[in-house]
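Peer 1: Provided below are the primary sequence and the corresponding predicted coordinates.
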Amino acid sequence: MLIFILLIVSYLLGAIPAGLWVGKIFFKKNLHDYGSGNTGTTNTFRILGIKAGIAVFMFDLLKGTLATLLPLFFHVHGISPLIFGLIAVLGHTFSIFDHFKGGKAVATSGGVVLGFSPLFLLYLLLVFLIVLFLFSMISLSSIAAAIAAIIGILIFPSINFILPNYDLLFSIIIFVLAIIIIVRHKSNIKRIKNHTESLVPFGFNLSKQIKK
């Protein structure tokens, strides 16, 4: 019964649409009506500004971490903490508080990894920042980090780097999270191909997206 309750809590925690609520409460703006229409970190930064973006990013990140740590806090055994983290990501992506809409799962997935393997998250963050600096696109950086995660779970255990051994469940969860992130960026991928994707105001823009 406790496991079931904590799974529900994980979903509800992940489902909290921080960007949507911050926009409505403090800025009188519905993020669905602006920019990409997404309620995640990137659109929050773009529409509501740096302070709101940082606040939403931290909340979305830490709700993934908190969900992953819930079974440890309540001394629950017999089920991996990663399951709770995955449920939180699904809550974030399909939020009951937002007509089952949601963000693109990047920050919350990062929070799950932070709660289970901080060094692996550091590797993904490094990939994210390098791609961001070279191509000036948060979307492409997120996709690259997702792909890097899949590569990491396949290669790192064999060379005893960051991941000391193959963990089947960790590998499956990381693969699922990566696929969710990539699929949720379908529209971004189309814009990248058309050279019309939104850019951050720094970096080399190596793919030559058209600046707006």
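Peer 2: Nice, thanks for sending it over. Residues are numbered from 1 along each chain as shown.
Peer 1: when you work out contacts or count neighbours from here on, use the C-alpha atoms and nothing else.
Peer 2: Fine.
Peer 1: run a quick neighbour tally on D167.
Peer 2: 11 (other Cα atoms under 10 Å).
Peer 1: how about I96?
Peer 2: I96: 17 neighbours (other Cα under 10 Å).
Peer 1: what residues are up against the residue nearest to the spatial centre of the chain?
Peer 2: With distances taken as Cα atoms, centre = their mean, the residue of the chain nearest its centroid is V106 (1.4 Å). Residues near V106 by Cα atoms under 8 Å, 6 or more residues apart in numbering: 142, 181.
Peer 1: can you tell me how far the residue nearest to V22 when sequence neighbours are not counted is from I8?
Peer 2: Closest residue to V22 apart from its sequence neighbours, by Cα to Cα, 6 or more residues apart in numbering: A52 at 7.4 Å. Taking Cα to Cα, to the nearest Å as the measure, A52 falls 27 Å from I8.
Peer 1: ok, I150 next?
Peer 2: 28 Å.
Peer 1: how about F100?
Peer 2: For F100 relative to I8 (Cα to Cα), the value is 15 Å.
Peer 1: included below, for side-by-side comparison, is a second structure:
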Amino acid sequence: MFAKIAWLALAYLAGSFPFGLFIAQAARGIDPRTAGSRNIGATNVSRLCGTKLGVLTLVLDALKGLLPVAVAWQMSCGGFYPGLVALAAVAGHMFPVFLHYKGGKGVATTIGAFLALSVPATLVSVGLCIAAIAISGFVSLGSLLLAVSLPFTVWWFGPGSVVPVTFAVSGLVVWKHRENIERLRQGTEKPWKKKKED
């Protein structure tokens, strides 16, 4: 029991590590918390520092979720505990102790964590996310679709034991996007890339 509690704490600390901040500062001398969308996630890092560094941030943030949950599977034969570890890692990214609990929106870490929980469910939700971004041009819309669909794809593909935790993670991701939702509603959300003028 102590080992499981300790691993939950370590998963939160792993999630708290702000890769986007360190990458942007080391590579470009930019603090993503004060530029662009003022977010430490991959989308803002990509806009500020280039696609390659954005992808690197995405991969590292995903690993913050994937690795702790993969280890949790080895510590528990059931799916509920790995689900809690996924929630801890995502919460760490959103509310990092190292940044006074002001972090990112948790999408990449959610993807990584749920790849360790249910590959088919995650791939379907990621597919919906990518399709929404390709059609609309808005990363936030794709992220929201991923979050909203994930509880249902996990329910469909399993494991059923993590469905309640999945709803919790989904709710957090949607809540973190509340400003994006308002901008989408008002028509002021910035697209991923500006369209070329005629």
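Peer 2: Yep, it's here. As the structure is a computational prediction, the values presented were derived from the model and not from experiment.
Peer 1: can you calculate the TM-score here?
Peer 2: Overlay of the two chains. TM-score (TM-score structural alignment, normalised by the length of structure 2): 0.90; 194 aligned residues with a Cα RMSD of 2.0 Å.
Peer 1: how far is stretch 18-32 of structure 1 from where the chain is centred?
Peer 2: 19 Å (Cα atoms, centre = their mean, to the nearest Å).
Peer 1: equivalent range in structure 2 for it?
Peer 2: On the basis of TM-score structural alignment, stretch 18-32 of structure 1 is assigned to residues 19-33 in structure 2.
Peer 1: longest helix of structure 2?
Peer 2: helix 51-75 (DSSP state H).
Peer 1: now do the buried residues in that helix.
Peer 2: 53-54, 56-70, 72-73 (16 or more other Cα atoms under 10 Å).
Peer 1: report all helices and strands that the helix or strand following it contacts.
Peer 2: Sequence-wise, the next helix or strand downstream of helix 51-75 of structure 2 (DSSP states H and E) is helix 80-94. When contacts are defined as 3 or more Cα pairs under 8 Å, 6 or more residues apart in numbering; DSSP states H and E, helix 80-94 of structure 2 packs onto helix 2-16, helix 51-75, helix 107-117, helix 163-176.
Peer 1: got the angle for helix 80-94 of structure 2 vs helix 51-75?
Peer 2: Angle of helix 80-94 of structure 2 versus helix 51-75, following axes from the mean of the first three to the mean of the last three Cα atoms, to 10 degrees, is 150 degrees.
Peer 1: can you list the neighbours in contact with helix 80-94 of structure 2?
Peer 2: So helix 80-94 of structure 2 is contacted by 7-9, 11-18, 64-65, 68-70, 72-73, 76, 101-106, 109-110, 113-114, 117, 161-162, 165-166, 168-169 (Cα under 8 Å, 6+ apart).
Peer 1: pull out the buried residues from those residues.
Peer 2: 7-9, 11-18, 64-65, 68-70, 72-73, 102-106, 109-110, 113-114, 117, 161-162, 165-166, 169.
Peer 1: from S141 of structure 1, how far off is the residue nearest to F27 of structure 1 when sequence neighbours are not counted?
Peer 2: Spatial nearest neighbour of F27 of structure 1, excluding adjacent residues (Cα to Cα, 6+ apart): L48 at 7.3 Å. Relative to S141 of structure 1, L48 of structure 1 is positioned 21 Å away (Cα to Cα).
Peer 1: neighbour count: those two, which is higher?
Peer 2: S141 (22 against 19).
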